[in-house]
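# sequence first, predicted model second:
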Amino acid sequence: MGGCCYGCLKYMVMIFNLIYMLMGGALLGTVLWMYLDGLNFTTIASKMDDYTYVLIFLMALGAIMTIMGFLGCCGALQESQCMLATFFALVLVILAGQIAACVFFFANQEVFMSEFKKTLKESLVEHYGNDEIKTRAFDGIQKELKCCGVSGPHDWKDSRYNNAEGKSSIEIGVSGALGIYNVPNSCCSTTDPNACEAARKLTISSPLFSDALYRTGCADQAIKFLRSHGLEVLIIVALIVLIELLAMVFSMVLCCAVRRIDQFKA
């Protein structure tokens, strides 16, 4: 009976460590895709360093989780007290760090949201139309999220897209005398090219926008999307924490069982 329980415990540890390893691999793959993909908010951010550091940190975390899961599986398979104890200690450190990071983010989420909008606005003003990669990324996001600008279509009146030098008035889409500015085609909600062309010519003095344009800003749309999926995010986080806790508990129990067996054999 004891041997059966010991075998079940051993395989339970291996299963939870395998799940943990797969979680790390999924995190690593997702963040690597975000880093290499050209159509995301990190690409159009003007202050790239901060976002790049975050992505690199998450990639490192995913790699560490994968290695740790493998370490835990090997520890269970070889019945190594050292590997199991090391796995327990490392998961405990990562779990504490994850909890601290979540608390810090939720305590400062308004600051992060404000900085997020500010950074995107700077990129829209300075880089759209001048940087091909950022331009394609912005267009892709506006089409995907069905949005226009950062806070709305009016953001485009300050963009270098409407104040570029060395271009004709048609190319830059602005007339200083009339106060007219253009928004990109990717702001159009209609597939009719004529309706889109007419709708994307806006007047600074008029706050009204055509129904042929997306009216919601991309930052607001992204935040709205995240908040609307808050429950799913909480469930995922809770599952990750639960798996980490179970992996820690079973690993420590197995470690203690291995120690008792070694002492009995001695």
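Looks like it arrived, so ask away.
# only C-alpha atoms from now on, for both contacts and neighbour counts.
Will do.
# tell me where this structure has helices.
Counting by DSSP state H, one finds helices in the chain at the ranges 2-36, 41-44, 48-78, 81-107, 109-127, 132-145, 169-172, 193-199, 218-228, 230-265.
# tabulate those (a markdown table), appending mean neighbour count and distance to Lys157.
Listed next are the helices of the chain as a markdown table, based on neighbours: other Cα atoms under 10 Å; distance: least, Cα to Cα, whole Å:
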| stretch | mean neighbour count | distance to Lys157 |
| --- | --- | --- |
| helix 2-36 | 18 | 30 |
| helix 41-44 | 22 | 18 |
| helix 48-78 | 18 | 24 |
| helix 81-107 | 15 | 33 |
| helix 109-127 | 17 | 9 |
| helix 132-145 | 19 | 16 |
| helix 169-172 | 14 | 11 |
| helix 193-199 | 15 | 14 |
| helix 218-228 | 16 | 16 |
| helix 230-265 | 16 | 33 |
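# dump these into TSV; add distance to Val183 as well.
Formatted as TSV, those follow (distance: least, Cα to Cα, whole Å):
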stretch	distance to Val183
helix 2-36	27
helix 41-44	17
helix 48-78	24
helix 81-107	34
helix 109-127	11
helix 132-145	11
helix 169-172	10
helix 193-199	9
helix 218-228	14
helix 230-265	32
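# so which of the ones you listed gets nearest Cys187?
Taking Cα to Cα, helix 132-145 is the member of those nearest to Cys187, at 6.3 Å.
# sorry, back to before: out of the helices of the chain, nearest to Ser186?
Closest of the helices of the chain to Ser186 is helix 132-145, at 5.3 Å (criterion: Cα to Cα).
# which residues are in contact with that closest one?
The contact list for helix 132-145, computed with Cα atoms under 8 Å, 6 or more residues apart in numbering, reads 38-41, 43-44, 127-129, 147-149, 184, 186-187, 218, 221-222.
# please compare the first structure with the one that follows:
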Amino acid sequence: IETSMEGDCLSCIKYLMFVFNFLIFLGGSFLLGVGIWVLVDPTDFREIVATNPLLFTGVHIILAMGGMLFLLGFLGCCGAIRENKCLLLFFFMFILIIFLAELAAAILAFIFREHLTKEHFTKELRKHYQGLNATDVFTTTWNAIMNTFDCCGVNSPEDFEGSLFRVLNPSDMVPEACCRRNSHLDLSFSNKDECLAGNMLYRNNKGCYSSVVDYFEMYIYVAGALAIVLLTIELFAMVFAMCLFKGIQ
């Protein structure tokens, strides 16, 4: 009877591990999808990522983690079903490394969070943004952001006061990218001269920081919640892997 109970317990652990590894497999697929979407996104978000080293590194970490979890979930499922001790041990060591790497990434994201603040972006905008006809990556990226999200500056159009843009364009209060368009289909500007002179009626008055955050807010919360769920699943998967490893004769 005791042997039968042990066999039932082992079988239960095996199928639970399969389920948890299948969830890891799905989590890896999701991370891969997010990373690929950011890199090929048609709304120019990839340009924002390309000009920010922290975001650029983060996206590639997401891609790498997604690929590893995708492979790991598959190996874990195979190890559980086949009851292969070698696969299970490899799975445990691999997922432990990933688990610790994810914790380290979360700690680093917390430490370097000041690089994603309004103050940091405002300082960089005032220091490097040149105007519509500039060809540097920083300026063209900001032009793409302001055109895409119908916004101006980081906090508001006042961010351009005392900036490099005003030094280079002393007659313009705001760049042309801040001007309101007639419609989304008609790319011509409405009263462009009034806009460049600073008339609030003809410029976009909302800052880009809040516009971008509002646009991605749902995705940020979903990604954060899924990250917590994924870490919990990985922890349980490691426990089940060790229990199954010890239970296999």
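Received the coordinates, thanks. This one's a predicted model, so the numbers in the text were calculated from it and none came from an experiment.
# superposing both, give me the TM-score.
The TM-score (TM-score structural alignment, normalised by the length of structure 2) is 0.74; 241 aligned residues with a Cα RMSD of 3.8 Å.
# looking at the helices of structure 1, which is nearest to Phe209 of structure 1?
Per Cα to Cα, nearest to Phe209 of structure 1 of the helices of structure 1: helix 193-199, 7.7 Å.
# elements contacting the closest one?
Of the remaining helices and strands, none touches helix 193-199 of structure 1 by 3 or more Cα pairs under 8 Å, 6 or more residues apart in numbering; DSSP states H and E.
# off-centre distance for it?
In this view, helix 193-199 of structure 1 has its centroid 34 Å away from the chain centroid, taken as Cα atoms, centre = their mean, to the nearest Å.
# can you check stretch 208-215 of structure 2 too?
Computed by Cα atoms, centre = their mean, the separation of stretch 208-215 of structure 2 from the middle of its chain amounts to 14 Å.
# mean deviation (superposed) between that stretch and structure 1, please.
For stretch 208-215 of structure 2, the mean deviation from structure 1 after alignment is 3.7 Å (mean Cα distance after the TM-score superposition for structure 1).
# need the contact partners of that stretch.
Stretch 208-215 of structure 2 is contacted by residues Lys118, Ile145, Met146, Phe149, Asp150, Cys151, Cys152, Gly153, Val154, Asn155, Ser156 when judged by Cα under 8 Å, 6+ apart.
# measure the last one to Gly79 of structure 2 for me?
Pointing back at Ser156 of structure 2 there. Applying Cα to Cα, to the nearest Å, the value for Ser156 of structure 2 to Gly79 of structure 2 is 56 Å.
# then Ala109 of structure 2?
Taking Cα to Cα, one finds Ala109 of structure 2 at 33 Å from Gly79 of structure 2.
# which residues touch Tyr15 of structure 2?
Ala80, Ile81.
# what's the match for it in structure 1?
With the correspondence set by TM-score structural alignment, Tyr15 of structure 2 lines up against Tyr11 in structure 1.
# try Phe110 of structure 2
Using TM-score structural alignment, the equivalent of Phe110 of structure 2 in structure 1 is Phe106.
# shouldn't Gly207 of structure 2 be in contact with Cys151?
Yes. Contact criterion Cα atoms under 8 Å: Gly207 of structure 2 and Cys151 qualify, at 5.4 Å.
# comparing the two, which residue is more hemmed in?
Between Gly207 of structure 2 and Cys151, counting by other Cα atoms under 10 Å, Cys151 is the more crowded of the two (27 against 22).
# in contact with the counterpart of that one in structure 1, which residues?
Superposed on structure 1 with TM-score structural alignment, Cys151 of structure 2 falls opposite Cys147. Contacts for Cys147 of structure 1 (Cα under 8 Å, 6+ apart) come out as Ile141, Cys187, Tyr214, Arg215, Thr216, Gly217, Cys218, Gln221.
# now the aligned residue in structure 2 for the fifth one: closest residue in space that isn't a chain neighbour?
In this case it means Thr216 of structure 1. By TM-score structural alignment, Thr216 of structure 1 lines up with Lys206 in structure 2. Excluding its sequence neighbours, the residue lying closest to Lys206 of structure 2 (Cα to Cα, 6 or more residues apart in numbering) is Cys151, at 5.2 Å.
# from Ile81 of structure 2, how far out is Phe22 of structure 2?
Per Cα to Cα, Phe22 of structure 2 is found 12 Å from Ile81 of structure 2.
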